[in-house]
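1. Give me a 3D structure for the following:
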Amino acid sequence: MTSVEVLIESRAELGESPVWDAETGCLLWADLYAPAIESWRLADGHRQRWVLPETLGSFGRCDDGRLVVAMRSGIHLFEAASGALEFLCCPPGEPLAGTRFNDGKVGPDGRLLVGTMDEQCRSRPLGSLYSVSRSGETTRLHQGFIVANGLAWSADGRRLYFSDTRRDTLYVADYCLESGAMGAPRVMTVTDPAVHGRPDGGATDVAGGYWSAGVFGGVLNYWDDRGRLARQVSLPCTGPTMPCFGGPNMKTLFVTTLRKGLSEADLAAFPLSGSVLALEVEVPGVPVSTFGGASRHAELAPSSPPALL
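-> Alright, predicted model coming up:
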């Protein structure tokens, strides 16, 4: 039985986008509606908090030490030490009325992939998935999402996993490291909200598995390389939003959670909703790259790639 602990007590309305910084030994995460980014140092529990001017969607680390941040008005570069915020770009036509940037993650090629969503979480397929280069060039990879979410890459960087939360569907697509192009999405699995929650943020391990936060279901779901549910971990909250691998051996799963949208009964039953959870797993995770940099995905890839879905 997996032991889950409340690592960082918080009352984040919408805790999201955990990012592990191996260089400093810090976990970073966001409270999207505060809006703020926080940092917690593993060695001594030291915390920092930076308030930003707009609603966040997600963020990642840059190769120059800054953060690349998707905010309501577009993609920005943020220097924590000085508080300097530099506008980088915004895809043409974004944001649409009633949409905002959502899940984003830096890929193995150093590009940022970021999705958009219907902010009211209705059934309007207004969301897209964009690729952003270090120079600020944007490319739309796919469209027609309600809530684009769950971005993560396989260990060799050649497969991209993602979800549409409101469609309760996980997808996988081929990914070209050289060009940043994405192949046609294939359905990995259709989830059941009563069993799995709804598929929110995701993270991959070096064995080809995909961990998905089952928001409003209080679980983490582990899907193997063939799209089968191989494990499910119950959590001490009902609203997990995203897992992230970190720690010295990349075997710690950090999980952000939310309070937004929970009933009074849920908040009474889970008063620490909005906190950051942690659990130890057996298989290490795939490191997330830095914006403008490159990763060690090729070194992490298994000698025999897992069977394609």
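2. use CA for all of it now, contacts and neighbours both
-> Will do.
3. How about the helix ranked longest in the chain, which residues are buried there?
-> Identified as the longest helix of the chain according to DSSP state H is helix 264-269. Within helix 264-269, the residues scored as buried using 16 or more other CA atoms under 10 Å are 266, 267.
4. Another for comparison:
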Amino acid sequence: MPYDGREIGKAEGDGMQEQAKPAFEAEARLVADCRNRLGECCFEDPRDGNLWWTDIEGSCVWRMDRDGNTARFMLPGRAGFILPRREPGFVIGFPKQLALADQSLSSFTRLHDVEPDLPQTRINDAEVDPFGGIVFGTFDETPQMEDRRPVASVYRLGPDGSLKRLFGDVIISNGLAFSPAGDIMYFADTPDGRIRRFRLGADFASLDEIEPLAGRDDAPGLPDGGTVDADGSYWSARVWGGCAVRFDDRGRITARIDLPTKAPTCVTLGGAGRRRLFITTLSTRHSAEELTDVPFAGGVFAADIDRPGLEQRLCTL
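-> This next block holds a predicted model:
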């Protein structure tokens, strides 16, 4: 879930640093008019080519096939993430519980409770790691933004089913992604605004933070969901910035995709040759006037881009 920085007095674009014009720019088009309250955690499933994503506040998961046909699956609770397994089915992050789901999303098996002693947090962003586990984070969803505190954490669900806390001091976990070689993990705590990098040891034997990829003022808005392409560049959905941008490994913006809504939430690469960027958005925290001006807020958008993405990794749990 994104962080509405406007509510704590930071105007959109304040302090943004000058950057050279990106080499690639495009406008995203609407591909699914699903009007999600909070679309998130999108991925293209390599098992069947379908695009999947969650509507967290709608307590449902959506699927879109290559022909653009969509289907909605209601869930027993809000899902911060859904990710595919090598076996049929998925791993789902409900607010306080990790669960296995069958392929039809009709049967759920509890794996772990998460932060039962922190009623104000819930599970949010996640990604399959290079070793077959899932790294996910929580966030403080206290209703008043100014009352949110760094009580959330980042965890790893191992391929053996074990659960390990990696680090804490987080408000809103987002932006999780991994480099093509599997040696770098990306992460963003949305209010902080940085896109952080960690060097990984084999099977998470070590996790060492290195220089951030980008700072708070390096792009419009704030970092929400992210993904990495085949060249190792990092795409960031810029919530309240109305765009998704691509950073190279030196933190330079090399591509920008603009949207007709200010609230993109997550990105993934798929389609033919994995050269299509899909972008989820939200419709909550918009005024009635804003929703009149942007009736497709909460939809899924896409743009064809100049470089391919990586195939979605599968959890081996």
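5. Please state their TM-score.
-> In this superposition the chains share a TM-score of 0.89, using TM-score structural alignment, normalised by the length of the first structure; 290 aligned residues with a CA RMSD of 1.7 Å.
6. ok so, going back, what span of the second structure lines up against the helix or strand following the longest helix of the first structure?
-> Sequence order places strand 276-280 as the next helix or strand after helix 264-269 of the first structure, per DSSP states H and E. Under the alignment (TM-score structural alignment), strand 276-280 of the first structure falls on residues 300-304 in the second structure.
7. With the first structure overlaid, report how far that stretch is off on average.
-> Compared with the first structure after the fit, stretch 300-304 of the second structure shows a mean deviation of 0.6 Å (mean CA distance after the TM-score superposition for the first structure).
8. What lies in contact with that stretch?
-> Around stretch 300-304 of the second structure, the neighbours that count as contacts under CA atoms under 8 Å, 6 or more residues apart in numbering are 26-34, 39, 257, 259, 275-281.
9. where do the strands sit along the stretch 101-250 of the second structure?
-> 108-113, 121-128, 134-140, 152-157, 163-170, 173-178, 184-189, 195-200, 207-214, 222-228, 234-239, 243-247 (DSSP state E, counting those that start in this stretch).
10. Tell me the buried residues in the first one?
-> Under the neighbour-count criterion of 16+ other CA under 10 Å, strand 108-113 of the second structure has 108, 111 buried.
11. whereabouts in the first structure does it align?
-> Using TM-score structural alignment, the partner range for strand 108-113 of the second structure is residues 85-90.
12. Give me the contacts around the matching stretch.
-> Contacts of stretch 85-90 of the first structure (CA under 8 Å, 6+ apart): 73, 74, 75, 76, 77, 78, 79, 135, 136, 137, 138.
13. where does the fifth one land in three-state SS?
-> Going back to what we said before, that points to residue 77 of the first structure. strand (DSSP: H, G, I helix; E, B strand; the rest coil).
14. list the contacts for it?
-> 66, 67, 68, 69, 85, 86, 87, 88.
15. Same check on the third one?
-> Contact analysis of residue 75 of the first structure by CA under 8 Å, 6+ apart lists 68, 69, 87, 88, 89, 90.
16. Swap in 6 Å and give it another go.
-> 69, 88, 89, 90 (CA atoms under 6 Å, 6 or more residues apart in numbering).
17. Now do the same for it: its match in the second structure.
-> In the second structure, residue 75 of the first structure lands on residue 98 (TM-score structural alignment).
18. follow-up on the earlier one: could the contacts of residue 77 of the first structure be laid out in CSV, adding distance to residue 192 of the first structure?
-> CSV is the format used below for the contacts of residue 77 of the first structure (distance: CA to CA, whole Å):
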residue, distance to residue 192 of the first structure
66, 39
67, 35
68, 33
69, 32
85, 41
86, 41
87, 39
88, 38
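19. What is the nearest of those to residue 213 of the first structure?
-> Nearest to residue 213 of the first structure among the contacts of residue 77 of the first structure, counting by CA to CA, is residue 69 at 21.5 Å.
20. The closest one against residue 76, yeah?
-> Yes: assessed by CA atoms under 6 Å, residue 69 of the first structure is found in contact with residue 76 at 5.1 Å.
21. Between those two, point out the one with more neighbours.
-> Neighbour totals were compared for residue 69 of the first structure and residue 76, and residue 69 leads with 28 against 18 (other CA atoms under 10 Å).
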